[in-house]
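Student: pasting a predicted model and its sequence here:
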Amino acid sequence: MYVEFALQHAWLVPLLPALAFVAIVFLTRPWKMLSAILAVGSMALSCVIATLAAYGIFTNPEYAEKPLVYATRWFSLGMPGMPALQIDVGVQLDPVSAMMMVMVSFISTFIFLYSIGYMDGEDGFSVFFSYLSLFGASMLLLVISSNLLQMFVAWELVGLCSYLLIGFYTHKISAREAAKKAFVTCRVADFGLLLGILSLQIVFGTLNLTELSERIAHFEEFTTFGILTMIAVLVFIGPIGKSGQFPLHVWLPDAMEGPTPVSALIHAATMVVAGVYLVGRTMFLFHEVESAMQLVAVTGAFTALFAATCALTQREIKKILAYSTVSQLGYMMLALGVGSLTASMFHMWTHAFFKALMFLGAGSVLVALHHKADVWEMGGLVKKMPITAWTFVIGGLAIAGIPPFAGFWSKDEILAATFAEGHYVLFAMAAFTAFLTAFYMWRMIFLAFFGKENPDNHPKESPWTMTVPLLVLAIGAIGAGWLGTPWGNVWAEWIYFGHPHHADPNFIVMGLSVVLAVAGIGLAYSMYLKDTEKVKAKAMAEQYSTAYRVLVNKYYIDELYLWFNHALVDGAAKIFYLFDIYIVDGIVNGIGAFAKVSGEGMRVFQTGRLQNYVLIFFIGVLVVAVLMAFVGPSNAVPVIGGVK
């Protein structure tokens, strides 16, 4: 009974946190703890409904082939003799959306709970929880949307919430600038997505996902292959921005200026995974365009490797995690590009647990150290903050790909899928990225939690509202991957595109990934755990100073964009300004000035006084008389009978 209720009322999943947002803004804002309880409780209830609905989906095999969709007409526009534009608002439930519902609501619930301790004493406490509730509601609406226009509305709400939360500390210039940077960067990408959505409506006459999948499968009846390729590329531009893919990744590291729970929410369960989810949701489009699939795969592989190299030299704990997220999102895009929806969604699932865990762990450290973020100034935190430290270690083992932790199974699935499809160059890039990931993550762990203590630091363990979420997420970082083990892969039975993925375990790939992960951790241990080795690491940075500066400055991509903005955007604006001032305004103002001057001249003669007019008349007669006198009558030509 409860399962059937959840299936038919899945719209309550985003509605409950949305109602919490409204209630906090208009009713409970003066009572901080009541606002927090309302936010946490509404998301927890959404998680319960989402879990029951997911149980109903995963126990009915027919939903893997034909999703459960119920919708109502949103609006209809049309003119006589033309097909009407009809847009529905509704819910689409299948294994992918069910998995996402559970993941987003579960992770969000514990991030909300963690926020009670983290934001204690901060100004705008209730407002912060209202923003969190709207953020979670927007992402959940995006997940269950049955058509692309409804999804786009939720997509933009997610962007709005990220702007509000990244810039929550309005007294910090860096936070305000980071919020604007995230908003503008994503809006550039969203323009491409909007063009793609409009093109889909124009060409195929619908935005409903189920109808689009059927019509695009026979796209020859509607359009040409070239137009379909253009649409696929336009749609992909949106996820490039939202999921921080190169070259629109620049906003994501700066987004760390917001409160740490926001960082965890953006990186694990909402903002950045929306782009990957959209590509996965529209796989029926990309599957028909091989070049678009290759674009997704190459973009993902390059982004994964590029971001991993950027993380090698970062010093702030949250920025290291931010570049790690960009890299892991690249993995997910790579999996989609090689055609494995299974591997991509699986890694999204496991990544949510260990990345949320590490971000919340980083927040625990920042609170204990009064927001001192440089990992080189930490050290020895494992003794004073054992829960934070050891749960963080679990997250580090998971993201490095050490079995049996969750990240091993999902990352190995991506590597195996890439290798099986014959993308050997992309496989090599992904494998090297796995080595770099283990190295830079454990560089951070060894510097922050182990080694010699910093006598200037006096940390203490965080309160239970912060440590309980860490413990729960640590369990997920250990066990979430067992759903997708190669032996009896339940995950592949349900989450796939086209047909279930039943690839045999590739022990060579598995062994290689483990060797690379262990090698990365071992190298980090040898370079950063002991003080003497830290000196060697610094000496190496000085020896290879050029490469070090390039990596520290993230390949100067931000500087390049800043130059582009100043030199081209501002330069073009200055040219248009001068054209407007001297050409457009010059012509308009010149005409006005001529009219004004000529009018001033005419005023001399148009006085309105009769004596002036008589005087002018008299002067005129006098002038004529003088002229006649000089001409003389001898020069006059007689006129007789009108003939000269």
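Tutor: Yep, it's here.
Student: use CA for all of it now, contacts and neighbours both
Tutor: Noted.
Student: tell me if I'm right that T309 and L436 touch.
Tutor: Yes: counting by C-alpha atoms under 8 Å, T309 touches L436, with 7.2 Å between them.
Student: those two: who's more crowded?
Tutor: L436 (25 against 22; other C-alpha atoms under 10 Å).
Student: what is the burial count for R176?
Tutor: 20.
Student: contacting residues around it?
Tutor: Residues near R176 by C-alpha atoms under 8 Å, 6 or more residues apart in numbering: I166, G167, F168, Y169, T170.
Student: just checking, what's the longest helix in this protein?
Tutor: helix 173-204 (DSSP state H).
Student: buried stuff in it?
Tutor: For helix 173-204, burial by neighbour count (16 or more other C-alpha atoms under 10 Å) applies to 174-187, 189-190, 192-201, 203-204.
Student: here comes the other one, which I'd like you to weigh against the first:
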Amino acid sequence: MDQTYILLLLLAPLAGFILNVFFGKKAGHNGAGYLATFAVFISFCVTLMYFLQINKTATPVQVNLFEWFSFGKVTVNMGILLDQLSLLWLMFVTGIGTLIHLYSVSYMHDDENRHKFFAYLNLFIFFMLLLVTGDNLLVMFIGWEGVGLCSYLLIGFWYKNQDYNDAAKKAFIMNRIGDLGFLIGMFIIAYLTKTLDYAQIPDAIKFKLSLLQEPQQMKFISALSIAALALFIGACGKSAQIPLYTWLPDAMAGPTPVSALIHAATMVTAGIFMVTRMHFLFDLAPNVQNVIAIVGAVTSIVAATIGLVQNDIKKVLAYSTVSQLGLMFLALGLGAYEVAVFHVITHAFFKACLFLGSGSVIHALHGEQDMRKMGALKKWMPITYITFLISSLAISGIPPFSGFFSKDEILMTAFHENKVLYVIGSVASIMTAFYMFRLLYLTFFKDFRGTEEQKHHLHESPALITFPLIVLAILAAIGGLISFPGASWLNQYLAPVLGAKEHGEHHLGTTEYALMAVAVIGGLIGIGIAYAKYLKKGEVPPADEEMTGLHKVLYHKYYIDEAYEFLFVKPINALSTFFRDTLETALSGFVYGFGKVTNAIGDQGRLLQNGSVGRYLFFFVMGMVAIVSYLFYNKIV
């Protein structure tokens, strides 16, 4: 029975993809959208059923669909594992996925290729489900690659714009760099432990360590550390960490629902999921954990500084996503896996709401994304404004909204483990509050700065857009209750997977209350600076050509894209040009020479075929004489 329900969970979105590919265009104006939404809703219902069941019994469900293949001592099954960790991910992937599909029905209403769009969204959900539910690294890798492919298809969905195509290729290539790290780590683990199953790898490691003497044990652990580092490189690519983060802001080229689903709530959290799933491996590699924490902290502060001055509403949210992912990796590097998962969940709520809210604004302004050409929209779009405000308060860490609890746990853990990383995370959080309320004030307050035509058509978005916003805003407001300080349901729920940890269950004392106060004051300072600058003084960011100094450097993202262009793209292009213009030309000439000789022989041979029966008989007789002579000479006959 479990196998039937699990197949329904996995295959419903795949069926939606297939039906939309072949019949979506004939399904009526919104038929493709409703079909895709229903397919994901089915997966959500099955997920909810298992979530309630496992929350009650605490017994994971594992189904081996079939044995995939074997090589040497390694056997890989197509197995599905529904435990506490995978079900948490499934809940927000399918739940938020359903809301975003519903939102997209209205948002993509006028697009001529909307059936393709919904087909791609369904395919993405299918691969994300496979990534999360697989019971071994190879099944996870199938989903890992699949979501990368769908990301490419969706970012470049409006393919008539070459810039969007370039953004899609950039995302695809940078993810392939990380994926190579994932593959290397997976091969090392398979070689060392002779298995890729999550349940068997820890036991295999313990057994191997018990057989080895101390010098060999250290070598074995060093090899495992290399595997952990390689897996982390894979996570850097998928979850947009330094140095593989520049693809995510460019991925805003895709339709806004894509940004909300893939680049806020699901795909970019795949790296967090993988590290958390393999926590037993990273716990054996403290040096790698230190690297993860440092990379996460640096990513959070670098992305936050860039977000301070961006003027594209989606670019601000994109750099905010990179920064928040950095905080999650900071928690992972400190061994606080539950805390990282907590922030993943709350971030999915408020960031999906923020992206969909930005889409509502862009929809009302007929494609305008520059905040310098917005303003006063709360008068025309009250629902969008209120939901955006709630989510902005949540991401800024203001109580009692969800982001306060999850971000506070990260900073509290960092304070107890590494004061320097705590300071970096705190500064990044203050910057987050500033740029989010900078966005809010520039978009919804003061005077409208767009065109008169835009002003004339301003209105609140349709119900299919505002309903998901309201649901997500409610979740962003109350989602922090799942891990209330000192009484965390989430930590208890995850304990069977992650074990009892000292992190994530802080006993509230004077120090903890002081840290909470500091975090809240920091958030209020960021909001206050934004208020004084953009609401009280009514400042508007300068035009691109008027920027100078540090403002210009931050606006151009530290010129990192230009550096990558100079260091990697241009040399590779030059090398490919060399091969094309020299070696390929020489080889082509050589190959063409063979072709010319063959053509010349053919031309001469063609002259013999002139229709003369006498000549044909002559050659026939000569051929027969030659064959008979050869046979007599060699005494064969």
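Tutor: Done, it's in. Only a predicted model underlies this, so the values are computations on that prediction, with no experimental measurement involved.
Student: how alike are these chains, TM-score-wise?
Tutor: TM-score for the superposed chains, counting by TM-score structural alignment, normalised by the length of the second structure: 0.86, backed by 579 aligned residues with a C-alpha RMSD of 2.6 Å.
Student: returning to what we had before: helices - which of the contacts of R176 of the first structure land there?
Tutor: Per DSSP H, these map to helices at I166.
Student: can you lay out the contacts of R176 of the first structure as TSV showing neighbour count and distance to F135 of the first structure?
Tutor: TSV is the format used below for these (neighbours: other C-alpha atoms under 10 Å; distance: C-alpha to C-alpha, whole Å):
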residue	neighbour count	distance to F135 of the first structure
I166	28	12
G167	25	14
F168	22	13
Y169	18	17
T170	15	18
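Student: tell me the one of the contacts of R176 of the first structure nearest T229 of the first structure?
Tutor: I166 (34.8 Å; C-alpha to C-alpha).
Student: spit out the contact partners of that closest one.
Tutor: Residues in contact with I166 of the first structure (C-alpha under 8 Å, 6+ apart) are A175, R176, A178, A179, A255, M256, E257, G258, P259, V262.
Student: just to revisit the earlier point, out of the contacts of R176 of the first structure, who's nearest F432 of the first structure?
Tutor: I166 (32.0 Å).
Student: aligned against the second structure, show me the partner of that closest one.
Tutor: Aligned by TM-score structural alignment, I166 of the first structure pairs with I155 of the second structure.
Student: for S320 of the second structure, see how far away its match is.
Tutor: Distance from I155 of the second structure to S320 of the second structure, counting by C-alpha to C-alpha, to the nearest Å: 19 Å.
Student: repeat for D447 of the second structure
Tutor: Distance from D447 of the second structure to S320 of the second structure, by C-alpha to C-alpha: 26 Å.
Student: more crowded one of those two?
Tutor: The neighbour comparison of D447 of the second structure against S320 (other C-alpha under 10 Å) goes to S320, with 28 against 14.
Student: quick one: residues contacting the more buried one.
Tutor: So S320 of the second structure contacts A303, A304, G307, T432 (C-alpha under 8 Å, 6+ apart).
Student: equivalent analysis for R315 of the first structure, please.
Tutor: Contacts of R315 of the first structure by C-alpha under 8 Å, 6+ apart are A373, D374, V375, W376.
Student: what do we get in the second structure for it?
Tutor: Matched by TM-score structural alignment, R315 of the first structure corresponds to N311 in the second structure.
Student: which parts of the stretch 401-550 of the first structure are helices?
Tutor: For the stretch 401-550 of the first structure, helices defined by DSSP state H, counting those that start in this stretch occupy the ranges 406-420, 424-449, 464-479, 490-494, 507-528, 531-543, 545-552.
Student: next, the angle helix 531-543 makes with the last one.
Tutor: Think helix 545-552 of the first structure. Counting by axes from the mean of the first three to the mean of the last three C-alpha atoms, to 10 degrees, helix 545-552 of the first structure lies at 100 degrees to helix 531-543.
Student: the fifth one now?
Tutor: Note on geometry: by the same axes, to 10 degrees, helix 507-528 of the first structure and helix 531-543 are set 100 degrees apart in direction.
Student: could you do the first one as well?
Tutor: On the basis of the same axes, to 10 degrees, helix 406-420 of the first structure is oriented at 40 degrees to helix 531-543.
Student: tell me roughly how far helix 406-420 of the first structure lies from the second structure on average.
Tutor: Compared with the second structure after the fit, helix 406-420 of the first structure shows a mean deviation of 0.9 Å (mean C-alpha distance after the TM-score superposition for the first structure).
Student: against the second structure, where does that helix fall?
Tutor: Helix 406-420 of the first structure covers residues 402-416 of the second structure once aligned (TM-score structural alignment).
Student: list the contacts of that stretch.
Tutor: 327-328, 330-331, 334, 336, 339-340, 342-343, 346-347, 393-399, 421-422, 425-426, 475-481, 483-485, 503-504, 512, 515-516, 519-520.
Student: what's the answer for stretch 129-136 of the second structure, then?
Tutor: Contacts of stretch 129-136 of the second structure (C-alpha under 8 Å, 6+ apart): 10, 62, 76-82, 86, 89-90, 93, 139-144, 196-199, 270, 273.
Student: list the ones among these that fall in strands.
Tutor: Secondary structure assignment by DSSP state E places Q62, V76, N77, M78, G79, I80, L81, L82 of the contacts of stretch 129-136 of the second structure in strands.
Student: so what corresponds to the last one in the first structure?
Tutor: In other words, L82 of the second structure. Match for L82 of the second structure (TM-score structural alignment): L93.
Student: K384 of the first structure versus its match, what's the distance?
Tutor: Taking C-alpha to C-alpha, one finds L93 of the first structure at 46 Å from K384 of the first structure.
Student: ok, those two, which is more surrounded?
Tutor: Between L93 of the first structure and K384, counting by other C-alpha under 10 Å, L93 is the more crowded of the two (27 against 16).
Student: any idea how far that one lies from Y496 of the first structure?
Tutor: Distance of L93 of the first structure to Y496 of the first structure, computed by C-alpha to C-alpha: 14 Å.
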